[in-house]
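A.B. asks: Mind looking at a prediction? Sequence and model below.
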Amino acid sequence: EFREINENEFTLEGAVGLYELQDMADLTLESADVSTIGGYVTHLLGHLPNQGEQVRIENYLVTVTKTDGRRVEELHFRKLSEAALAEKSDAAD
């Protein structure tokens, strides 16, 4: 389930497919290893995330909002502002 909070934020279930996410949020994510956004976040972090863990995916800050101990059940996406994106790239240099 995709739930828009405002133009920059939304939540969705971890079981949402990567291709579905492309239609919902204009995010193109591909992985040979996983097919869902919950699996993708788990793969990025390298472990089953705990509630509250965050990861950046493209121009979004993604927060794990619900897990059941075996998988990610819900995620919160917040689009980062241009200023926040610039700060992140400055910090990486």
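C.D. replies: Looks like it came in fine. Numbering: from 1, shown residues only.
A.B. asks: use CA for all of it now, contacts and neighbours both
C.D. replies: Fine.
A.B. asks: Quick one: the helices in this protein, in order.
C.D. replies: Per DSSP state H, the chain carries helices over the ranges 18-25, 37-45, 82-92.
A.B. asks: Going by neighbour count, list what's buried in the shortest one.
C.D. replies: What it means is helix 18-25. Using 16 or more other C-alpha atoms under 10 Å as the burial criterion, the residues of helix 18-25 that qualify are 18, 19, 21.
A.B. asks: Now do it and helix 37-45, the angle between them.
C.D. replies: 100 degrees (axes from the mean of the first three to the mean of the last three C-alpha atoms, to 10 degrees).
A.B. asks: that older thread, pick the most deeply packed of the helices of the chain.
C.D. replies: Across the helices of the chain, the average number of neighbours (mean count of other C-alpha atoms under 10 Å) peaks for helix 37-45, which reaches a mean of 20.
A.B. asks: That one - contacts with which helices or strands?
C.D. replies: strand 54-57, strand 72-79 (3 or more C-alpha pairs under 8 Å, 6 or more residues apart in numbering; DSSP states H and E).
A.B. asks: Included below, for side-by-side comparison, is a second structure:
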Amino acid sequence: MKSIRHWTQRWQLRLGTLIGFAVWHGTSATPAIYAQQPQRTPATYTVEQADAGLEIYRQQCATCHGENLDDGPFAPPLRGVDFQAKWQVR
């Protein structure tokens, strides 16, 4: 009986050690995964580019999206909470 109990205790110890190592290894790798996420840099553009974009928007987009980006009759808003919620994950 003593040898069976000793054998069982040894396997419980080994299994516990293995599970402990697996949990430790899994949690220690998690921060490294998040650290590798690419950093977003803010968009930069010139005044000339912004003016050109505004003119293109007025000619090709404002009819549907509206002059204020969110008051057009035929297309969804291009600003506001719903717009941000849709595009923040992309």
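C.D. replies: That came through fine. Predicted model, so just to flag it, every value in this text is computed and none were measured.
A.B. asks: TM-score for this pair?
C.D. replies: After superposition, the two chains reach a TM-score (TM-score structural alignment, normalised by the length of the second structure) of 0.20; 36 aligned residues with a C-alpha RMSD of 4.5 Å.
A.B. asks: In TSV: the helices of the first structure, plus distance to residue 4 of the first structure.
C.D. replies: Listed next are these as TSV, based on distance: least, C-alpha to C-alpha, whole Å:
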stretch	distance to residue 4 of the first structure
helix 18-25	10
helix 37-45	16
helix 82-92	20
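A.B. asks: right, and those - which one's nearest residue 65 of the first structure?
C.D. replies: helix 37-45 (11.0 Å; C-alpha to C-alpha).
A.B. asks: Of the buried residues of helix 18-25 of the first structure, which is the nearest to residue 45 of the first structure?
C.D. replies: Distances from residue 45 of the first structure to these, taken by C-alpha to C-alpha, are shortest for residue 18, at 16.6 Å.
A.B. asks: Is the closest one in contact with residue 38, as I believe?
C.D. replies: No - taking contacts as C-alpha atoms under 8 Å, residue 18 of the first structure lies outside contact range of residue 38: 9.3 Å.
A.B. asks: which stretches of the second structure form helices?
C.D. replies: 2-35, 47-60, 62-65, 81-87.
A.B. asks: Could I get the ones you listed in CSV, plus columns for mean neighbour count?
C.D. replies: Formatted as CSV, the helices of the second structure follow (neighbours: other C-alpha atoms under 10 Å):
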stretch, mean neighbour count
helix 2-35, 11
helix 47-60, 12
helix 62-65, 18
helix 81-87, 10
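A.B. asks: Make sure residue 66 of the first structure is actually in contact with residue 73.
C.D. replies: Yes - in this structure, residue 66 of the first structure is within contact of residue 73 by C-alpha under 8 Å, at 5.2 Å.
A.B. asks: Can you work out which residues contact both of those two?
C.D. replies: Common contact partners of residue 66 of the first structure and residue 73 (C-alpha atoms under 8 Å, 6 or more residues apart in numbering): none.
A.B. asks: Done for today, thanks.
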